[in-house]
Structures are given as C-alpha cells and as structure tokens.
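Peer 1: below are the sequence and a predicted model for it; my questions follow.
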Amino acid sequence: MGNCTGLAVEELQACESHQWYRECMTECPSGLLSFYKLKLFFGLRKLSDTSNAYVKTMFTTFDMNDDGSIDFMEYVAALSLVLKGVQQKLRWYFKLYDVDRSGCIDREELLQIIKSIRAINGIPSEISSEDFANMVFDKIDTNGDVELSYEEFMEGVQNDSLLLTTLTESLDLTHIVQKIQGEMRTNI
C-alpha cells in the first residue's frame, strides 16, 4: 500500500488519503496539529511579526471548527486546496485576506497579507506591496467604499487575468504539498 503510482484516480485518491493520514498521525500522534507544530513542520522559525501573523491567519483559516488545532479532515482540506478549482481557491483566499472576519477586505488587511506572503515565499516582485494593494483596489473596488466585498473580490479577480495569476501564484501551496509528499515517501 506504500506505492501510489499506476493506480486509477479513485484508488490514487484513497491511497494518497491513507498516506496523508499516516503522515498526519506521525507528525501529530494526538491527531491534532497545533499552531506551534505547524510552524515546526514547515520550518517556519524566526518569522517577523507580520509573517507570523500571516501564518497564524492561515492556521486559523484551516482550523474550520475554531478549536485551536487542525485535525485530519482540516489537514486534508488544506492540502487539497492545490487540487481544487479557481473559485474554491478564491473563496479561501478571500477568507484568508479578511483577517478580522468582517466580511470585507480593507486595504490594510490586503497589504499585511501581501507583505507576509512575500516575506515567507521570498517572491521577488517588480511592484511594491503597497503599489500592488493599490492596484487591486483601483481595479476591483467597484463601489469605491475602500473595502472589497466577497462579490467584488470574486468577480474582480476572476475578470482580471493579471490579478488572478498573481494571487494564484503567490498563494500556491504546491511546494508545501510536495514537501509533505516527499517526506511521506521517505517514511514508507
């Protein structure tokens, strides 16, 4: 059961789920991943306050039942983000950017997350974080209230290929999934 190559899609998904479960239970025998363990697992040490706040926001977003830990189902949901379609990813991005959970994204929330993502991923950019945040608001804040509603965000990002590409690439979790899968292969 340790090898998931050469299987049908349904079998592959079941095999990967089994491996994800084994990895989750190896890392967290209690079945729960705390914020501290998450940071250790992904090697996120000595983060700036801003980057730490971003990771905390991401953790909180994945902690769907707000119990302070990520269980196996939340873990699988987080990992499967890279496999889902654009709308599901954008929905998750909106929730991540809405740091205060007000139902809208303000310029400061967007700027905070952009800076944090760039700090963690080391993404070089030709445009500053501030200029990018301003560009997002200029393009998709259709009612000019200096907040992005869920509808404005979803419609605006989907209708602007530059924003869609930039947001999707900046929050691509593929490298994290590849790290987990690589560690699963060595543990099998």
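Peer 2: That came in fine, so what should we check first? Numbering: from 1, shown residues only.

Peer 1: C-alpha only now, for contacts and for neighbours.
Peer 2: Will do.

Peer 1: helices or strands up against the helix or strand hosting residue 117?
Peer 2: Here residue 117, judged by DSSP states H and E, is contained in helix 107-121. Packing partners of helix 107-121 (3 or more Cα pairs under 8 Å, 6 or more residues apart in numbering; DSSP states H and E): helix 49-62, helix 86-97, helix 129-140, helix 161-170.

Peer 1: okay, one more to line up with it:
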Amino acid sequence: MGNASAASVEEITACEIHQWYKKFMTECPSGQLTLYEFKQFFGLKDLSPNANAYVEQMFETFDMNKDGYIDFMEYVAALSLVLKAKVEKKLKWYFKLYDMDGNGCIDRGELLNIIKAIRAINGCKHETTAEEFTSMVFEKIDSNSNGELSMEEFLDEVQKDELLLGILTQSLDLYHIVGVIQSNSQPESQQEES
C-alpha cells in the first residue's frame, strides 16, 4: 500500500473513517475482504460474465498489495479515490480498471466489455448502445488511430473533452456504494439524475 494509501487517508475525515471501519468490521470481522465477500458486501449477485469480470478487475485494482484480500487500509484508499480524488487520479484508476489484460493499453474489446458490465451492474437505461459509446470514445480520443488507447492518450484526450469526461465519470458513478457503507442510508452527494 505505502504512500498512496496514506495520502488518500489524509483526505477523509475521522468520522468517515470510523463509519467505514464499523461497516467494514461488521461485514468482514477477519479484517480481510475476499472477492466473494466483496460481491456480497455490495449486493452483487447473479452477475453476467462481463459484469463478473468487471467486478473481479475492480477487486484486483483495490487489492493494492496483490495478496488476494482487501484490508481496511486498501478499502479506505479505494473509497477515498472513488469519492474524493481529483480527476486525473480517477482517470488513472479508470484506465487501470479498463486495461483488463494489463498490457498498458485499452483496446475496443476491453472498453466494450467494461461498459457492458458497468451498465449491467448499474441497471440504467442509456441513449446509446455500449457499442456506439465505445466507438464514440475511440473516435474522440484515439489520437494516433491505432485501435488502442495508451494511458497518455486516455488522460490527455478525456480531460480535453468535457462531455466525454462527464459521461465516463457518470458511467462509473459509484456513489451507490456510499449508501451501502452508510448502512443503507441515502448517499449524501448524488442521486440518479438521468
């Protein structure tokens, strides 16, 4: 974990940490969250293969020391990233999440699978299909037209396009997780606006 976790922890309040700790230890008394418990914790059941792969990838990105568990500090760092991090830091995390094979690039198939999975989990209706959305992303940000997005392309081009940045951020809106953590209370920040 190291410095990234410490920096993230500083951005949240003691009250939030206490609330998150209480929920974490109630749901996971061992102090180590497995992938199975992670899915149970957030009520993710009967997932499609794409959605399941996405959840597994999310778990792996949160498991910063790659020990197969999410401990409390990794959990706090993940929540802090999702809820409080600056845009560039979130985009780097999104990139890591989208790059399912870990080769340093996102191809159309990876992005399409992630978008389908996110939509399956969130259960929202969208104006465009996952395929149309994927094509739009590549048309807008694949600056060298090689069919793959490097982290540099992704960070630079998404930040230049406010519409795309808004869509990507909204598609990965995980504020419903805050509701789970706050013991099924209504999330403070955002409600579904679509």
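Peer 2: That came through fine. This one's a predicted model, so the numbers in the text were calculated from it and none came from an experiment.

Peer 1: quick check: TM-score for this pair?
Peer 2: TM-score for the superposed chains, counting by TM-score structural alignment, normalised by the length of structure 1: 0.89, backed by 175 aligned residues with a Cα RMSD of 1.7 Å.

Peer 1: re the thing from before, how about the helices and strands packed on helix 107-121 of structure 1 in a markdown table, adding mean neighbour count and distance to residue 80 of structure 1?
Peer 2: What follows is these, written out as a markdown table (neighbours: other Cα atoms under 10 Å; distance: least, Cα to Cα, whole Å):
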| stretch | mean neighbour count | distance to residue 80 of structure 1 |
| --- | --- | --- |
| helix 49-62 | 19 | 11 |
| helix 86-97 | 18 | 10 |
| helix 129-140 | 17 | 27 |
| helix 161-170 | 14 | 14 |
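
Peer 1: adding distance to residue 32 of structure 1, write those helices out as TSV.
Peer 2: Putting these into TSV (distance: least, Cα to Cα, whole Å) gives the following:
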stretch	distance to residue 32 of structure 1
helix 49-62	12
helix 86-97	21
helix 129-140	34
helix 161-170	27
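
Peer 1: circling back to that earlier point, buried stuff in the helix holding residue 117 of structure 1?
Peer 2: By neighbour count on 16 or more other Cα atoms under 10 Å, the buried set for helix 107-121 of structure 1 is 107, 109-120.

Peer 1: also stretch 22-29 of structure 1?
Peer 2: Those would be 22-25, 28, for stretch 22-29 of structure 1 by 16+ other Cα under 10 Å.

Peer 1: between the helices and strands packed on helix 107-121 of structure 1, which gets nearest to residue 76 of structure 1?
Peer 2: Among these, helix 49-62 comes nearest to residue 76 of structure 1, with 9.7 Å by Cα to Cα.

Peer 1: what's that closest one packed up against?
Peer 2: Judged by 3+ Cα pairs under 8 Å, 6+ apart, helix 49-62 of structure 1 is in contact with helix 72-80, helix 86-97, helix 107-121.

Peer 1: for that helix, which outside residues touch it?
Peer 2: Residues outside helix 49-62 of structure 1 that contact it (Cα atoms under 8 Å, 6 or more residues apart in numbering) are 35, 66, 68, 70, 74-75, 77-78, 92, 95-96, 99, 112-113, 115-117, 119-120.

Peer 1: how much does it stray from structure 2?
Peer 2: Compared with structure 2 after fitting, helix 49-62 of structure 1 deviates on average by 0.6 Å (mean Cα distance after the TM-score superposition for structure 1).

Peer 1: and the angle from that helix to helix 72-80?
Peer 2: Relative orientation of helix 49-62 of structure 1 versus helix 72-80 (axes from the mean of the first three to the mean of the last three Cα atoms, to 10 degrees): 120 degrees.

Peer 1: and helix 49-62 of structure 1, how far out from the chain middle?
Peer 2: Distance of helix 49-62 of structure 1 from its chain centroid, counting by Cα atoms, centre = their mean, to the nearest Å, is 10 Å.

Peer 1: let me know the angle separating that helix from helix 86-97.
Peer 2: 130 degrees.

Peer 1: ok and helix 49-62 of structure 1 relative to helix 107-121, angle-wise?
Peer 2: 100 degrees.

Peer 1: that concludes my questions; thank you for your assistance.
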